[in-house]
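Student: below: sequence and its predicted model.
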Amino acid sequence: MCGPEIITDEVRKKIAAHAARFREVTRSPFGADDEIGMLNLLSPEAARRAVARADAGAAIDLSVDLFMGMPSWTKAGDPPFQQWMTHTPGGTVLDDLTGAGRVQNELVAYSGDAMSMYTHTGTHIDTLNHFGYRGEIWNGFSAEQHLSSRHWLKCGADKVPPIIGRGVLFDVAALHAVEMLPDNYGIGAADLQGCLQRQGVTFNPGDIALVRTGRMSQWPDPTRYIDNSPGLNLEGARWLAEAGASVIGGDNSALEQMPADDEENWQVVHTYLLGEAGVPMMELVDCQQLSADGLFEFAFVGACLKIRGATGAPMRPLAMPFTA
């Protein structure tokens, strides 16, 4: 039988979604100091099992390029991705900033560059301090006590461990036999259950869930990719969280259905997953090749930049097919 694996009472107690209260931040089942939520469900044993079965020679890159003009959250007032040269071979000869002299500078062709970006640009992870309720985030940490003038002191990207384990693709676009789900389509529990049935796989507590809407087929058109995106609705997010997902990723800009089907909460899935369920989120995860190859379970390996206190951080996740 395909679907979520039967959850024992012992494991159930570790899944915060089962103790969540509507629009209230949840205290972690892993203690008062916990800052990573359901990433605690990842285990060395599960990582070893996944990597032992993986074909590293056939790794699939699930990330997108970072480049000027790429889709980003400029409509929300956030800065676009910017990149500029700080050193060029010709400029180094003229500037001689190193003091090495013209002869050496003409020999040594020196190039260097810099960039600036919103931390939620490109393929990235949303950490548990990104959204919460009424000034509080996961585990009851508060802006009043835990937010400095520069960054959160709790639940930042620097606390996120390497994410290594079994990944499962929920190919919702393929389930409905479309290249891309309709604009603003809300992915619910029936869609996710239908994917597991169609694909012949199970979903286990601690697994990494990737949800494919097909929206990546519109990349990198800023308007078509971001606006009115299909994605998880609250029911779908709750189903995955209660099934024990350690982290949930999607191929769209915000993981969730946009705009949200909720008159009171414009980020209903973000606030639920991060504040109530303690499940970090990944966005702009390119699932196109996974779908084309019919790769529904795989070894997932990913790590984000350790930006202290950040609400999100770029990452470059990989999927490696299982050999057996």
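Tutor: Yes, it's here. Numbering: from 1, shown residues only.

Student: from here on, contacts and neighbour counts on C-alpha atoms
Tutor: Fine.

Student: quick check: buried residues in stretch 225-243?
Tutor: For stretch 225-243, a neighbour-count test (16 or more other CA atoms under 10 Å) marks 225-226, 228-234, 236-243 as buried.

Student: show me where this structure has its strands.
Tutor: Taking DSSP state E as the test, the strands found in the chain are 60-61, 82-87, 112-116, 124-126, 163-171, 186-187, 208-212, 231-232, 247-250, 281-283, 297-302, 312-314, 318-321.

Student: any idea which of these gets closest to Arg48?
Tutor: Among those, strand 163-171 comes nearest to Arg48, with 7.9 Å by CA to CA.

Student: show me what the closest one packs onto, helices and strands only.
Tutor: Here strand 163-171 touches helix 44-52, helix 189-199, strand 208-212, strand 297-302, going by 3 or more CA pairs under 8 Å, 6 or more residues apart in numbering; DSSP states H and E.

Student: how about those in TSV, adding distance to Thr26 and mean neighbour count?
Tutor: Listed next are the helices and strands packed on strand 163-171 as TSV, based on distance: least, CA to CA, whole Å; neighbours: other CA atoms under 10 Å:
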stretch	distance to Thr26	mean neighbour count
helix 44-52	26	15
helix 189-199	22	19
strand 208-212	21	27
strand 297-302	26	24
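
Student: the structure to be compared is supplied as follows:
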Amino acid sequence: MVTSPTGSAPPPLSAAEFDALYRRLRRAGPAGRGALEEVTDRQVLAAVGEVRSGRTVTMAAPVETVPGPDNPEPSDHLMTGAVRGSIDPSGLEFARDRIAMNVHGDADSHIDALCHVVYDGTLYGGVPASTLTPGGATALSIDLARDGIVGRGVLLDVPRLRGVPWLEPGEHVSGEELRAAEAAQGVRVGRGDLLFVRVGHRRRRGELGSWNAAEARAGLHPTALEFLAERRVAVLGGDGNNDTAPSTTEGVAFPVHVLGVHAMGLHLLDYLQFEDLVPACEEAGRWSFLCVIAPLRLPTATGSPVNPLAIL
């Protein structure tokens, strides 16, 4: 772990410290739509004002079908009709295909539903874990976001703040660094914003090759979630898993997921890519944009592949 330009590296958390943090961040009241309730119609209308040029930029990585250290069970893409060697030169045919994928892997871009994290026998909002059935989730599935998530997106680029191309696996992003990135980029995260935090995972992977990200990756320190709670953020997305590995929280392997999804009701987006968006933001001279996130209509699923769009 390195020392950030704004202070000392955040410390490990004991089980008692994590429990106290969880209790401070836990969202009160019934489950509902979680933190998505922070996004009002008025805020969506205001977010439309972020569009200046009309340029659209994807924040998703291409779906991968080749095995790798971080993707031992890649998506399976199969052509099922009208392929070379079997196409009739006359008449009508249709090219067809199918795809099967592990939604919550360590390579493909995806969004986590609020039913994704089971902690101490419950889901977000105290919903019983028994709502997870062999046929799917009967509560808090990705269907909560069936109408899409639209709002003001903000990208905070931590490697840019540190003056490095990427954070090394195992390094943490603190809440202090998120504030420093705001100041350096001239942007402020507000209520109902869709916050994206770049650690440079995708750039490192592209330049150095894939590695076992389940064992080593950069991410947020659990205490950084206090920043999100203070600003009443609606969604959190990252180009890694959002959680650092290995975890330095006693007894909890994925503390950011537990705090974000289970305590705060945040939909998390994992393994996005910001290498297209960063230069677009630099060219535009701003780090906020209209953001559109449209999960698939999977009524009982625990998440969905996703292609978030930034409109500048």
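Tutor: Ah, there it is. Computed from a predicted model, the values in this text were never measured in an experiment.

Student: could you get me the TM-score between them?
Tutor: For this chain pair, the superposition-based TM-score is 0.83 by TM-score structural alignment, normalised by the length of the second structure; 285 aligned residues with a CA RMSD of 2.5 Å.

Student: before we move on, the earlier item: for the helices and strands packed on strand 163-171 of the first structure, which one sits closest to Ser63 of the first structure?
Tutor: Minimum separation from Ser63 of the first structure across those (CA to CA) falls at strand 297-302, 10.1 Å.

Student: quick check: the closest one compared with the second structure, mean distance?
Tutor: In the superposition against the second structure, strand 297-302 of the first structure averages 1.1 Å from its aligned positions (mean CA distance after the TM-score superposition for the first structure).

Student: matching residues in the second structure for that strand?
Tutor: Strand 297-302 of the first structure corresponds to residues 288-293 in the second structure, going by TM-score structural alignment.

Student: give me the distance from the matching stretch to the chain's centre.
Tutor: 14 Å (CA atoms, centre = their mean, to the nearest Å).

Student: quick check: closest non-adjacent residue to Val301 of the first structure.
Tutor: Closest residue to Val301 of the first structure apart from its sequence neighbours, by CA to CA, 6 or more residues apart in numbering: Ile164 at 4.6 Å.

Student: report how many residues lie close to the counterpart of that neighbour in the second structure.
Tutor: Counting by TM-score structural alignment, Ile164 of the first structure corresponds to Val150 in the second structure. Counted by other CA atoms under 10 Å, the residues lying close to Val150 of the second structure total 25.

Student: ok, now Glu144 of the first structure?
Tutor: Using other CA under 10 Å, Glu144 of the first structure has 9 neighbouring residues.

Student: list the contacts of it.
Tutor: Gly135 (CA atoms under 8 Å, 6 or more residues apart in numbering).

Student: so what's the residue count around Met179 of the first structure?
Tutor: Just so we're on the same page, residue 179 of the first structure is Glu rather than Met. 15.

Student: what's it aligned with over in the second structure?
Tutor: Here Glu179 of the first structure is matched to Pro165 in the second structure, going by TM-score structural alignment.

Student: enumerate every residue touching that match.
Tutor: Pro159, Gly200, Arg203, Arg204.

Student: for Asn307 of the second structure, see how far away the match of Ile164 of the first structure is.
Tutor: Val150 of the second structure is 13 Å from Asn307 of the second structure, where distance means CA to CA, to the nearest Å.

Student: what do those two both touch?
Tutor: Shared contacts of Val150 of the second structure and Asn307 (CA under 8 Å, 6+ apart): Ile293.

Student: picking up where we left off before, which of the contacts of Pro165 of the second structure does the first structure keep?
Tutor: On the basis of both residues aligned by TM-score structural alignment, their matches' CA atoms under 8 Å, what survives of these in the first structure is Pro159, Gly200, Arg203.

Student: residue in the first structure matching the last one?
Tutor: Looking back up the chat, that one is Arg203 of the second structure. Checking TM-score structural alignment: Arg203 of the second structure goes with Ser217.

Student: now do the same contact list for that match.
Tutor: Residues in contact with Ser217 of the first structure (CA under 8 Å, 6+ apart) are Glu179, Met180, Gln288.

Student: about what we covered before: please report how far the match of Ile164 of the first structure lies from Glu37 of the second structure.
Tutor: Distance from Val150 of the second structure to Glu37 of the second structure, by CA to CA: 12 Å.

Student: Met79 of the second structure now?
Tutor: Taking CA to CA as the measure, Met79 of the second structure falls 41 Å from Glu37 of the second structure.

Student: so what's Arg198 of the second structure closest to, chain neighbours aside?
Tutor: Asp157 (4.9 Å).

Student: what's the closest of the kept ones among the contacts of Pro165 of the second structure to Gly303 of the second structure?
Tutor: Gly303 of the second structure has its nearest neighbour among these in Gly200, at 23.4 Å by CA to CA.

Student: list the contacts of the closest one.
Tutor: Pro159, Pro165, Trp166, Leu167, Asp239, Gly240.

Student: give me the nearest residue to the equivalent of Ala143 of the first structure over in the second structure, chain neighbours excluded.
Tutor: For Ala143 of the first structure, the aligned residue in the second structure is Ala129 (criterion: TM-score structural alignment). In space, and not counting its chain neighbours, Ala129 of the second structure is closest to Thr122: 4.8 Å by CA to CA, 6+ apart.

Student: isn't that neighbour up against Pro128?
Tutor: Yes - counting by CA atoms under 8 Å, Pro128 is a contact partner of Thr122 of the second structure at 4.8 Å.

Student: quick one: the helices in the second structure, in order.
Tutor: 15-25, 41-48, 158-162, 175-185, 201-208, 225-231, 255-257, 277-284 (DSSP state H).
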